[in-house]
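Trainee: Pasting a predicted model and its sequence here:
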Amino acid sequence: MSLPVVTATRYVLPLREGGSLPGVVEGNDLGTYVIKFHGAGQGPKALVAEVIVGELFRRLGLRVPELKLIQLDPAIGKSEPDFEIQELLIRSAGLNLAVDFLPGSFGYDGSAGNPGDEAMSRILWLDAFVANVDRSWRNTNMLVWHKNLWLIDHGAALYFHHSWMSAEKFASLPYDATDHVFSVAVPGVAKVDRELTAAITPSLLEEVIGLVPDEWIADGDRERYLGHLLARLSQRSAWVPGGAR
């Protein structure tokens, strides 16, 4: 099983609110995508986190825009007048990440209501599991589209891989939920703990880790991701907000 692959045909515009300068592109399948570049400052590891976390969340029932791989020809970058963007496009020639563009969506700020106690608890539990530090009211990384909540931008999760801290250390790393957009859901987290723990099987983790293309991941690192995530699952008392059941 692998992610679908498309080819970028036109660079449309940059999304300058992102630190890694993602952009909007058109693909040869006539789709429109937000492209995340392997040549951006955080490098391909941010894309690895996007794939593993986004696809894990999707399989556990949360809405995540469809992810694809996208081939970028350096010729597209050579015609870009903005030097910073041109350099990024040329540096990112090859395989990048494409996130389905949701036209007319807007950032979640609470004004559209909350998604319900159970959904908030599930999101909080899963963010704690993958150590996602980027879901605060300053930047919720959630969109409202057709009245539904969609989760985006998971490149800051799984930060253990930047220095490859030991699996034991990551497993017991506490999660500070006080700054999380759904911190009010802490009392309900225990109600979803057992269900989510049972759903995250080794085979499920192997499946989502296997979706990462070889170009972005070093030999042997798939096993390391699996080991770190399984270790964390086994030490829930250390990081589940409000305590594990």
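Mentor: Received it, and whenever you're ready, just let me know what you need.

Trainee: contacts and neighbour counts: CA atoms only from here.
Mentor: OK.

Trainee: Would you map the helices across this structure?
Mentor: 44-59, 74-78, 83-91, 117-129, 167-171, 186-199, 202-209, 221-234 (DSSP state H).

Trainee: list the buried ones in the second one?
Mentor: For helix 74-78, burial by neighbour count (16 or more other CA atoms under 10 Å) applies to 74, 76-77.

Trainee: Now tell me what touches the longest strand seen in the chain from outside.
Mentor: Determined from DSSP state E, the single longest strand within the chain is strand 5-14. The contact list for strand 5-14, computed with CA atoms under 8 Å, 6 or more residues apart in numbering, reads 21-29, 68-73, 76, 85.

Trainee: Included below, for side-by-side comparison, is a second structure:
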Amino acid sequence: MNSIDIRTVDVVQYIKPLREGGSLPAIVKADDGFLYVLKFRGAGQGKKALIAELIGGELARAIGLKVPELVFMNLDDSFSKTEPDEEVQDLLKFSVGLNLGLHFLSSAITYDPLVSKVDALIASKVVLLDSIMSNIDRTAKNTNLLQWNNELWVIDNGASFYFHHNWETWKNHLTRTFPLIKDHVLLEFAIKLKEAALVIKSSLNTDKIAEIIALIPEEWLLDEADDLNPDEIRAAYIEYINAKLAMIDTLVKESENAR
């Protein structure tokens, strides 16, 4: 039984698109009365971005980082029929079914490395986690971090695990490090990488990783273009994360050298 409980809610109101996101996420209201940032299965990177968002968010939470609550969101076909904007209309049409939402942090501001201080251990955890999950999108240009209630919150992990866009070659990634860490927005503050590595290793045991991967909805794993079936895909994510954890000292060294 999963001890991680991800709720499922229904979208009851489409409020507005967030134009700063490449995949046009939107602020929506759910039947529980809360606002969420909805990530659409019909957007550019499709269901794989939702899978990366889900895994990345729950891995971050497991190692003690702040992450908005993630929920599964049912979208019905009524919204596309009343939407005047054609681009949004298409997105809504292609996203009917199960999507992913992040609890909307009202009045949160985008993290700015020039303005906001960040705790060294937190920065180190974010850097190492992004290295483990090959997240190419946490740079000064696009931090994908929020400041809310004087705390750093991790959002937008959808550009992680990019090996899953080509299952034919995914095993080649098992032994690779992550040189792009040199562009990470928090790298200069990440001066406790060895300490962070210990926290990550103790928090992400095999059971915890399997529990997080088990959360992925079956329907997100079904894709005619993929060579693997859903069980094989789940096993691949688990093997990948375990392989990265096994080489965490190398990733620490790579980050230290880049800094």
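Mentor: Sure, I can see it. Everything numeric here is computed off the predicted structure, so don't read it as measured data.

Trainee: TM value for the aligned chains?
Mentor: Here the TM-score for the pair of chains, by TM-score structural alignment, normalised by the length of the first structure, is 0.94; 243 aligned residues with a CA RMSD of 1.6 Å.

Trainee: before we move on, the earlier item: quick one: closest of the helices of the first structure to Gly155 of the first structure.
Mentor: Checking the helices of the first structure against Gly155 of the first structure by CA to CA gives helix 44-59 as the closest, at 4.2 Å.

Trainee: quick one: buried residues of the closest one?
Mentor: So helix 44-59 of the first structure, judged by 16+ other CA under 10 Å, has buried residues 44-57.

Trainee: so can I have CSV of those residues showing distance to Met1 of the first structure?
Mentor: As requested, these are exported to CSV (distance: CA to CA, whole Å):
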residue, distance to Met1 of the first structure
Pro44, 20
Lys45, 21
Ala46, 21
Leu47, 18
Val48, 16
Ala49, 18
Glu50, 17
Val51, 13
Ile52, 14
Val53, 16
Gly54, 16
Glu55, 12
Leu56, 14
Phe57, 17
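
Trainee: Who are the contact partners of Arg135 of the first structure?
Mentor: When contacts are counted by CA under 8 Å, 6+ apart, Arg135 of the first structure touches 141, 179-181.

Trainee: For it, what is the corresponding residue in the second structure?
Mentor: Correspondence of Arg135 of the first structure to the second structure, assessed by TM-score structural alignment: Arg138.

Trainee: Same question for Pro174 of the first structure.
Mentor: In the second structure, the residue matched to Pro174 of the first structure (TM-score structural alignment) is Phe178.

Trainee: Once you drop chain neighbours, what's closest to that match?
Mentor: Once flanking residues are discounted, Phe178 of the second structure sits nearest to Ser131: 5.7 Å by CA to CA, 6 or more residues apart in numbering.

Trainee: thinking again about what came up before, find the pair from the buried residues of helix 44-59 of the first structure with maximum spatial separation.
Mentor: Maximum pairwise distance among those (CA to CA): 19.8 Å, between Pro44 and Phe57.

Trainee: Verify the stated contact: Phe161 of the second structure with Ile136.
Mentor: No. Look at Phe161 of the second structure against Ile136 with CA atoms under 8 Å: they stay out of range, at 9.0 Å.

Trainee: what about the two, which has more around it?
Mentor: Between Phe161 of the second structure and Ile136, counting by other CA atoms under 10 Å, Phe161 is the more crowded of the two (26 against 19).

Trainee: OK, contacts around the aligned partner of that one in the first structure?
Mentor: Alignment note: Phe161 of the second structure maps to Leu158 in the first structure; criterion TM-score structural alignment. Counting by CA under 8 Å, 6+ apart, Leu158 of the first structure touches 49, 130-132.

Trainee: out of everything not next to it in sequence, what's closest to the most centrally placed residue in the first structure?
Mentor: With the centre of the first structure defined as its mean C-alpha position, the nearest residue by CA atoms, centre = their mean is His154, 2.5 Å away. Excluding its sequence neighbours, the residue lying closest to His154 of the first structure (CA to CA, 6+ apart) is Glu50, at 4.8 Å.

Trainee: Please pull up the equivalent of that neighbour in the second structure.
Mentor: Checking TM-score structural alignment: Glu50 of the first structure goes with Glu53.

Trainee: again, but for Thr197 of the first structure
Mentor: Checking TM-score structural alignment: Thr197 of the first structure goes with Lys201.

Trainee: Give me the distance between the spatially closest residue to that match that is not a sequence neighbour and Ala197 of the second structure.
Mentor: Once flanking residues are discounted, Lys201 of the second structure sits nearest to Leu245: 6.8 Å by CA to CA, 6+ apart. With distances taken as CA to CA, to the nearest Å, Leu245 of the second structure is found 9 Å from Ala197 of the second structure.

Trainee: and what of Ile27 of the second structure?
Mentor: In terms of CA to CA, Ile27 of the second structure sits 35 Å off from Ala197 of the second structure.

Trainee: His103 of the second structure now?
Mentor: Remark: distance between His103 of the second structure and Ala197 of the second structure (CA to CA) = 28 Å.

Trainee: Check Glu69 of the second structure too.
Mentor: Distance from Glu69 of the second structure to Ala197 of the second structure, by CA to CA: 24 Å.

Trainee: if you count what's nearby, which of the two comes out ahead?
Mentor: Taking other CA under 10 Å, Glu69 of the second structure and Ala197 do not tie; Ala197 has more neighbours (21 against 16).

Trainee: Excluding chain neighbours, what is closest to that one?
Mentor: Nearest residue to Ala197 of the second structure, sequence neighbours excluded (CA to CA, 6+ apart): Ile248, at 6.8 Å.
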